[in-house]
Structure formats: C-alpha cells, structure tokens
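Undergrad: generate a structure from the sequence data that follows.
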Amino acid sequence: MPTRAEDVADDDRRWSPMSAFLGLRSRFLDEYLLDSCNGAGEAGVRQVVVLAAGLDSRAFRLPWPHGVTVHEVDQPRVLEFKDEVLDRSGAEPGCTRRVVPVDLRDDWAGALVGSGFDPAAPTCWLAEGLMPYLPGDAAERLLTTVHELSAHGSTIAVEYMPRMGSIFADSSAASLAAGFGIDLAALLSDADYDPNARLAELGWAVDEVTAAQLADRYGRTFDDGEIAELAGNGRYLTARKR
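TA: You can find the predicted model right below:
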C-alpha cells in the first residue's frame, strides 16, 4: 500500500475516495474526543483509552487540554513498531501518553489498570476500526468490560458496520476490495452485532450517525459508487454512561 500521496497514481480510483471516507471518520472522532475532554468545569474528561490503537497518532496531533492522559491499548509488536517510528521522527505527545502492550484477547483490563488507569474517574473510550473484525461474543465481552471499568459520566465512540460480510460477498464492493490485494472479507466478522442495543441495555445514553450523514455534515461527496456503498453502511455511535 502507498505511504505517501505522491505514490498514488492520478487514475487510481481506490485511494482518493477511500481517503475521503477515512477523513470523515477521523474528523468526527477527533471532535468527539476533544469535545469530551474540553467540557466545562468538572465535565471535562482527563482519561482517554484508545482500544486497538494501532498506528493512531492522536496523542501527538490533537490539541489536548491540560492534564489529559491517553492510554493506547494494542498488541506489543504493534506499539513497539509505532514507538520506533515516532522516536526516529522526534515526535512529542501533546498529553501524557501511556502505552498498554496487551492483546485484547488477554487480560487487557488488568494491564490497563496497571498502566495507571483509574476506574473511578470518568473515561473517554474510542473503538475505531475494531468492531467489524470481532465475532459477536468478543464484541459483547469488550463492551461489558468497558462498562465495568467506566465511572459515571464516561463516554465511548464506536465504529461499526452492519451486514459488512454480505456487502463484500455480494456487491460491487467486492471488486474494490480485490483491488487492494487483500481478502478483506476474510478479515471481517460476519456477525451482525449491534453495539447500540448493548450499550443502551447497559444504561448508556446512545446517539448514532451514519457515514453518509457525516459526508453531508462536512460537505463531502462520494463519486465512486462502491465507496458510497461502504459509506452508507458505516455507523458511528457515541454514548454516555448515566
């Protein structure tokens, strides 16, 4: 995959629409994090947890308010690679950053608390690009653990895509996926899990927006029908623990 804009050919229809789609997601979730942390008075959350953080660089690029700590949870090799790249570039975080090298299939809650996470303090959780890969039971365990670790006033943002398996199996999106040289359908879960319903069941107040609605909000359009199909399936929910 290309790593720089100049590596993308002008006639390559895969990357420009995909970058627009990912840009919508990034902007919405950036705003969610900063809104949660910039709340007035004691409402401003000072504890952020990025689940399956991957190469997420928000600890470095967002204008965090004073006193915020960002915990990045992911597999050790992923975080080691990211730290090597960041160290070479001389990057400095704009907050207190704590890496939590643990697989989400293991005792990640214990590792998170061990990194200094305080379950008694409100938390701003982020699950971006994670739910579509999880079987239903794994997604259920993840949200249940988040609930158990969350104090009153905590928030969470979750990206999910209902019917993702069927979209790649029987639609024009399958040809788009094939163009990446990766069997995306094999990586994604075929479970039609609804985190919205689960969080509501646990007592969280939930709001939801679609990727298509975000495109309208931010003034973007998708000329490529295959990308538009994926965007129309994307869901972003934000919830607050009452």
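
Undergrad: all contacts plus neighbour counts: C-alpha atoms, from now on.
TA: Fine.

Undergrad: now the most centrally placed residue in the chain: how far from Tyr193?
TA: Nearest to the mean C-alpha position of the chain, counting by Cα atoms, centre = their mean, stands Glu128 at 1.1 Å. Counting by Cα to Cα, to the nearest Å, the gap from Glu128 to Tyr193 is 15 Å.

Undergrad: now the second one, please; I'll put the structures next to each other:
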Amino acid sequence: MNPQPLLDGIPRRQSALTMALARAVHQLLDEPTLLHDRHAFDILGSNLARQTLVDPYVHNAPMLRTMRAAVVARTRLVEDRVVRAIGTGVRQVVILGAGLDTLFLRIPDNVRCVELDQAQTQQWKLDRLKESGISVPSNVVFLAADLAEAPLMELLGNHGIDPKLPTIFSCLGVLPYLETSVVSAIIRQVSLYSSQSEIVFDARISREFLSPVEQWMEEMAARSFAAAGEPWLSAFDPAQLMEMLLCNGFCDVECLDAEAINARYFMRRRDGLQAVDGGLRLFTATVG
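TA: Now for the predicted structure:
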C-alpha cells in the first residue's frame, strides 16, 4: 500500500491527506454511506478534489478499500461517542492530532472544540478552508503544538477547556507515530480530567500478537509511511494497553479489532466493504 498521489505544498503529515482522501472517496464509491461528510472535498483543496471527483477509482485498490473501511469506521465511532456525550451534557471536545478531519464543522456552537496538531498541518488545513470559503466557527480553536512536547492540561486550559468538566478526546491516526513513553504520558494527562471524560484512539499492536497475514499487511503499511517520512514508533500488547488504561483510572475500556468493527458497522452491506486487521486496534475508555 502506497500513500495516495499528492500535490505540491502538501502538509508535512502526508498520512493526514491519505486519511482525508479515504473519507472523501467513501462519499462517492461506498453504499450505504457510513460517514456523511459534506466538507470531505473542501478539505482536499480544489485541485485534488477535482481529480478525485473525476476518477475516484484510482483509490479503490483492494488494500485501499480495507484501509478506507477502517478510516471511516474509526471516524464514525468518534462521531457516535461525541453525539452521545453531547446528549448527556458534555460541552468540551478535544481533537488531538486533528489532521484534516472535519468533525469540528459538525460540533454544535454551544460546545467548545479545540483542535491540536503540528503548525504546518494546521496552516495547510486553514488555507484549504479559506480556499473553500469556510470560516472556522467561533466555538472552535485551532492550536499548533507538538503532542510529544505539549503540556496538555495547561495548553488546553489556556484555550477554554476546563479539566474539571467532562471532556471527550479524539486521538485518531496519531499514537503510532509517537514513542511509547509519549503515548503513556498522553493517557496519564487525559486521565486527570473530570469523571465521565472519554478518549477514543487507535494504536498499533506488537507484531508477535498478529497473524501472518496481519504481519504482512503491517509491514507493507509501515514501509509506505516510513518512506513518506512518517515512521511508526510505538506498538503494544493490547492486554497491557488495556491494563495501563485501567491503572490510570479509566473504566469501560473497550478494544475493537476488525471483526468487532465489521460487526458494528459493515454487516450485510451490498458493496461488501469490510475492515481487515492490519496491526491496528481501536480503543475507547472513560475516566472513572
């Protein structure tokens, strides 16, 4: 699997554009649509959006289809959790390593939303929004910071996120690119937020816990992203990662593999879209 064809002036995180392309192509090729995102093409920029609309099938090779299923499922999982949390009164959403995600455009204006990512990615995203005539809502803040170095509670507190109030954190497509110690630090920092705060994230699973097919898929993906300058830096025993969450005060910890994702989101589809285990797992956890 190679990262998608990209344009000049791309964000430093090419993976962010690869994921955005997956979400956009889903709007065109998959039926029924699991994730409805009317801004999926706006965030690509006009040239790439036009190319994708003209011929989305260049992004439909078998491995790209299974990757697309995983991308839209994890995004849908976050959106489901955010909608549920807001329904219970949560008014703070934090998107760590936001990339080119457009969730912030679907957050009600009475909910504080803070996006955090590296400066170049944030600026590239803001430029694409401006190009598309989309204004950042007044309840949304874009922060430029490095997750490996950012003191989350202080940084978010300075921009309206109160740690004493329940907060939902999204951290998709981020932790594999961070050292294990940084992943542990992020989990500890989120655990300090109010009871009923939640986090949704994906993480790589150590190779010894993967089947031979998964090991092959993981190796192919790892080579592709490393060649693009984004090497994967962390991997976990899923049981130990769940234990880490529990030891840091989280409860209702859930780990979803491809079988669980397919059972939840891709049953009885006429297009046969399915996720395939490729070394990643989705986790959800609630601060107790």
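
Undergrad: coming back round to it: map the residue nearest to the centre of structure 1 across to structure 2 for me.
TA: Under the alignment (TM-score structural alignment), Glu128 of structure 1 maps onto Leu172 of structure 2.

Undergrad: contacts only, for that match.
TA: Residues near Leu172 of structure 2 by Cα atoms under 8 Å, 6 or more residues apart in numbering: Arg74, Thr75, Leu96, Gly97, Ala98, Val200, Phe201, Asp202.

Undergrad: and the second one, how many neighbours?
TA: Put plainly, it is Thr75 of structure 2. Neighbours of Thr75 of structure 2 under the rule other Cα atoms under 10 Å: 19.

Undergrad: what does it correspond to in structure 1?
TA: Under TM-score structural alignment, Thr75 of structure 2 pairs with Ser26 in structure 1.

Undergrad: tell me which element its match falls in.
TA: Per DSSP states H and E: Ser26 of structure 1 is located in helix 15-37.

Undergrad: any idea how far Arg105 of structure 1 is from the aligned partner of Gln120 of structure 2 in structure 1?
TA: The alignment partner of Gln120 of structure 2 in structure 1, by TM-score structural alignment, is Arg77. According to Cα to Cα, Arg77 of structure 1 stands 15 Å off from Arg105 of structure 1.

Undergrad: how about Thr144 of structure 1?
TA: For Thr144 of structure 1 relative to Arg105 of structure 1 (Cα to Cα), the value is 14 Å.

Undergrad: neighbour count: these two, which is higher?
TA: Shown here are Thr144 of structure 1 and Arg105; by other Cα under 10 Å, Thr144 has more neighbours (15 against 10).

Undergrad: and the more buried one, what pairs with it in structure 2?
TA: By TM-score structural alignment, Thr144 of structure 1 lines up with Arg188.

Undergrad: what's the spacing between its match and Cys247 of structure 2?
TA: From Arg188 of structure 2 to Cys247 of structure 2 the distance is 10 Å (Cα to Cα).

Undergrad: do Leu53 of structure 2 as well
TA: 47 Å.

Undergrad: also Ser135 of structure 2?
TA: Separation of Ser135 of structure 2 from Cys247 of structure 2 (Cα to Cα) stands at 41 Å.

Undergrad: could you do Thr52 of structure 2 as well?
TA: 45 Å.

Undergrad: comparing these two, which residue is more hemmed in?
TA: Thr52 (19 against 12).

Undergrad: follow-up on the earlier one: so what's the match of Thr144 of structure 1 closest to, chain neighbours aside?
TA: Distance criterion Cα to Cα, 6 or more residues apart in numbering; nearest residue to Arg188 of structure 2, sequence neighbours excluded, is Asn248 at 6.3 Å.

Undergrad: structure 1: which residue goes with the one you found?
TA: Under TM-score structural alignment, Asn248 of structure 2 pairs with Leu202 in structure 1.
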